[in-house]
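Visitor: Model the structure of this input:
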Amino acid sequence: MKAAALFSFGGPEVLTLADVPEPQAGPGQVRVRVRAAGVQHFDTGIRQGWAPPSIDLSFPVVPGNEFAGVVDRVGEGVTGFAEGDEVLGYTTLGSYAEYVVAPADQIAHKPASMPWDVAGGFSANGQGAHLCLGEMKVGPGDTVLIHAAAGALGTFSVQLARAWGATTVIGTASEANHDYLRSIGAVPVAYGEGLVERVRAVAPNGVDAAMDNAGPDALRASVELVKDKNRIRTMISDEAAEELGVPALGPGRSVERLLELIRLYEQGSIRIHIRNAHPLARAAEAHRELETGHGRGKLVLTVD
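Guide: Coordinates of the predicted model:
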């Protein structure tokens, strides 16, 4: 099968279209003919040779940890899914390909109303937002600060916080994305020097919880603004979190989280902006675009 694969680590140029063996569905697994796959910062880390200790990066490596497509084969013992079902789900690696295999408890049926590009980029950022906001105990009446709110993760986080009852969601972004943030229910503020004062100006009664998707400076600003550090989380600034006494984010992807997010999508509480959809053969270009920063919405790969 065709896949966007790595045979060495490095810049985006090492991600190339190649022929690799087709995966086979074992017991408890399904094989999916991929229609779209999301592009994540996790994937760019894999491309550069980074991985959690539990992941084996033996070449060829096929990145990609979220996908949508059509069930192609069903392994022994699988119930609830059949060949031809339209699904979305998550893995650790392998989604930048024509076929991906995943455990049956990591996929869900795709709503008919959800386009393929949205479905392909739905699971990972959605679950990250759900996990982070859940650990922060975001709920009715809260004022919540989301750093880098115009990106894929930020977009999910703003809307999920609102769906869970937050009264005010403040989002940091470059000024070019402020109208976009207003359109998804956030009060925009600009990055940079004076951020703490700008946030206090729009939230004179204080900030209850903050989520850092931008870096250590954003996390430090969050500590200034939020009284209880247990209501702060970071997705990217682990060393700064340890230094500042901010709790680490725990694990927690699950199909139950995914199903709740799908329900919110069907209710109209979450909508996803697709920044760009690149064909599989241009995966390297998608990585370049992601690494420019300050983008709006989600990047995906499409598979014919």
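Visitor: drop to CA atoms for contacts and neighbour counts, all remaining ones
Guide: OK.
Visitor: tell me, what residue is most central in the protein?
Guide: N125 (1.8 Å; CA atoms, centre = their mean).
Visitor: residues making contact with the helix or strand encompassing it?
Guide: Per DSSP states H and E, N125 falls inside helix 123-135. Residues outside helix 123-135 that contact it (CA atoms under 8 Å, 6 or more residues apart in numbering) are 38, 65-67, 88-90, 152-154, 156-157, 160-161, 211, 231, 233-235, 249, 251-254, 257-258, 261.
Visitor: Would you mind listing the buried residues in it?
Guide: Within helix 123-135, the residues that count as buried by 16 or more other CA atoms under 10 Å are 123-133, 135.
Visitor: After that helix, which helix or strand is next?
Guide: Next element after helix 123-135 (DSSP H and E): strand 143-146.
Visitor: Heading C-terminal from that next one, find the next helix or strand.
Guide: Past strand 143-146, the next helix or strand by DSSP H and E is helix 152-163.
Visitor: Quick one: work out the angle between the helix or strand following that next one and helix 152-163.
Guide: Next in sequence after helix 152-163, counting helices and strands by DSSP H and E, comes strand 168-173. Going by axes from the mean of the first three to the mean of the last three CA atoms, to 10 degrees, strand 168-173 is angled at 170 degrees with respect to helix 152-163.
Visitor: Can you spell out which helices and strands pack onto strand 168-173?
Guide: With contacts taken as 3 or more CA pairs under 8 Å, 6 or more residues apart in numbering; DSSP states H and E, strand 168-173 sits against strand 143-146, helix 152-163, strand 187-190.
Visitor: Show me what it is in contact with.
Guide: With CA under 8 Å, 6+ apart as the test, strand 168-173 has contacts from 141-150, 158, 161-162, 181, 185-191, 199, 294.
Visitor: Following it in sequence, what is the next regular element?
Guide: helix 178-183.
Visitor: one more to line up against the first:
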Amino acid sequence: MSSSSRRVVATGFGGPENLAVEEVDPGEPGPGQVRVSVRAAGVNPADVKRYRGPGDPARLPLVLGFEAAGVVTAVGPDTSHEAGEEVIVYRVTGAYATDLVVDETALTPKPSSLDWPEAGGVLLTGATAWHTLEATGVTAGDTVLVHGATGGVGLPAVQLARLRGARILGTASERNHDLLRELGAQPVTYGDGLADRVRALAPDGIDVALDLVGTDEAMDVSLALVADRARIATIANFERAPREGVKLLGGGPGADPGDDIRAAARAEIARLAGDGSLRVLVASTYPLDDAAEAHRQIATGHTTGKLVLLP
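Guide: Okay, here's the model as predicted:
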């Protein structure tokens, strides 16, 4: 294959100014592998953390991106896939690229009803949200408090919890309250007095709390309102979770990565997104050359919906 394939790399540790696009030969797929022409790659906070640094210069350049969607263009020996298939790719490293060679175990069929940006951005946050619900045992009749309900993981968490028959209270800024109502949740403004506002809406109590923001407020309010600490989960408060005895989930030190749960959920999440039960809200799309701009935007922490690169 020609070296016309391009990918985004971090050439140094620090901020988005270290991102560059380089030409690369992705190579041919080996046994059990396929090559995918990438149509969309999801941007996630974890991508920014990967090179925030400081780090070991011997690891540079770092490839970025954990999820994508595209079309199979070549298959290696012993694969069950064919060229021309539309697929979602998760979890991989180096998804910010025009072409990827991946193990076929990373592939999920793309529903034809999903457009490329949605398909490229559905699985990482969707699988993370699924893991938080599994870990806390969310079921019909539960009342669930979601901190950061209109963030990247919050949006699928609200919808997936609703699909399980739970009642959802979600914290968000005023401008996102209508969106939460559309998704079937009751919005609550975060900030001073949050616990009292939640108690007023849910006098019978909160069964489960999901901290998707990592603030002390989210942790304090969760501890105050949920009796069983095994039903409080955080993906962001690495400092306090072990001390408070709540579940720490995800990719950081001491966290339960839930790899098996997340992998097993992929097909169902794709199906729900394909039939419209799970809405994938795409905030903005960027060309590969503007990956640094996408990272500046996601680092603000105020994006509602997914940011997606379109190679």
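Visitor: Quick TM-score on the pair, please.
Guide: The pair, once superposed, lands on a TM-score of 0.93 when counted by TM-score structural alignment, normalised by the length of the first structure; 298 aligned residues with a CA RMSD of 1.8 Å.
Visitor: hmm, back to that, so how much does the helix holding N125 of the first structure differ from the second structure once superposed?
Guide: Comparison of helix 123-135 of the first structure with the second structure after fitting gives an average deviation of 0.6 Å (mean CA distance after the TM-score superposition for the first structure).
Visitor: can you give me how far stretch 137-154 of the first structure is from the chain middle?
Guide: In terms of CA atoms, centre = their mean, to the nearest Å, the centre of stretch 137-154 of the first structure is set 14 Å apart from its chain centre.
Visitor: buried sites along it?
Guide: Under 16+ other CA under 10 Å, the buried positions of stretch 137-154 of the first structure are 137-139, 142-154.
Visitor: before we move on, what about stretch 190-206 of the first structure?
Guide: For stretch 190-206 of the first structure, by 16+ other CA under 10 Å, it's 190-191, 195-196, 199, 203, 206.
Visitor: Relative to the whole chain's centre, how far out is that stretch?
Guide: 26 Å.
Visitor: Return the residues in contact with E266 of the first structure.
Guide: Per CA under 8 Å, 6+ apart, neighbours of E266 of the first structure: 111, 113.
Visitor: ok, now how distant is it from N125 of the first structure?
Guide: Remark: distance between E266 of the first structure and N125 of the first structure (CA to CA, to the nearest Å) = 17 Å.
Visitor: Repeat that for F59 of the first structure.
Guide: For F59 of the first structure, the distance to N125 of the first structure - CA to CA - is 26 Å.
Visitor: one step back: would you write a PyMOL line that selects the buried entries of the contacts of helix 123-135 of the first structure?
Guide: Only the buried entries of the contacts of helix 123-135 of the first structure go into this PyMOL selection, using 16+ other CA under 10 Å:
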select buried, resi 38+65+66+67+88+89+90+152+153+154+156+157+160+161+211+231+233+234+235+249+253+254+257+258+261
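Visitor: Mind checking which of the contacts of helix 123-135 of the first structure are in strands?
Guide: Residues of the contacts of helix 123-135 of the first structure located in strands (DSSP state E): 38, 66-67, 88-90, 211, 233-234.
Visitor: Report the buried residues of stretch 264-279 of the second structure.
Guide: 265-267, 269-271, 273-274, 278-279.
Visitor: swap in stretch 238-250 of the first structure?
Guide: For stretch 238-250 of the first structure, a neighbour-count test (16+ other CA under 10 Å) marks 238, 240-241, 246-249 as buried.
Visitor: Farthest pair within the residues you listed?
Guide: Maximum pairwise distance among those (CA to CA): 12.9 Å, between A240 and L249.
Visitor: one step back: so can I have a markdown table of the buried residues of helix 123-135 of the first structure showing distance to A283 of the first structure?
Guide: Below are those laid out as a markdown table (distance: CA to CA, whole Å):
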| residue | distance to A283 of the first structure |
| --- | --- |
| S123 | 19 |
| A124 | 18 |
| N125 | 19 |
| G126 | 22 |
| Q127 | 23 |
| G128 | 22 |
| A129 | 24 |
| H130 | 27 |
| L131 | 28 |
| C132 | 28 |
| L133 | 30 |
| E135 | 33 |
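Visitor: Just give me the closest of those to W50 of the first structure.
Guide: For the buried residues of helix 123-135 of the first structure, the nearest to W50 of the first structure is A124 (18.1 Å; CA to CA).
Visitor: before we move on, back to that, okay, and which of the buried residues of stretch 238-250 of the first structure map to helices?
Guide: 238, 240-241 (DSSP state H).
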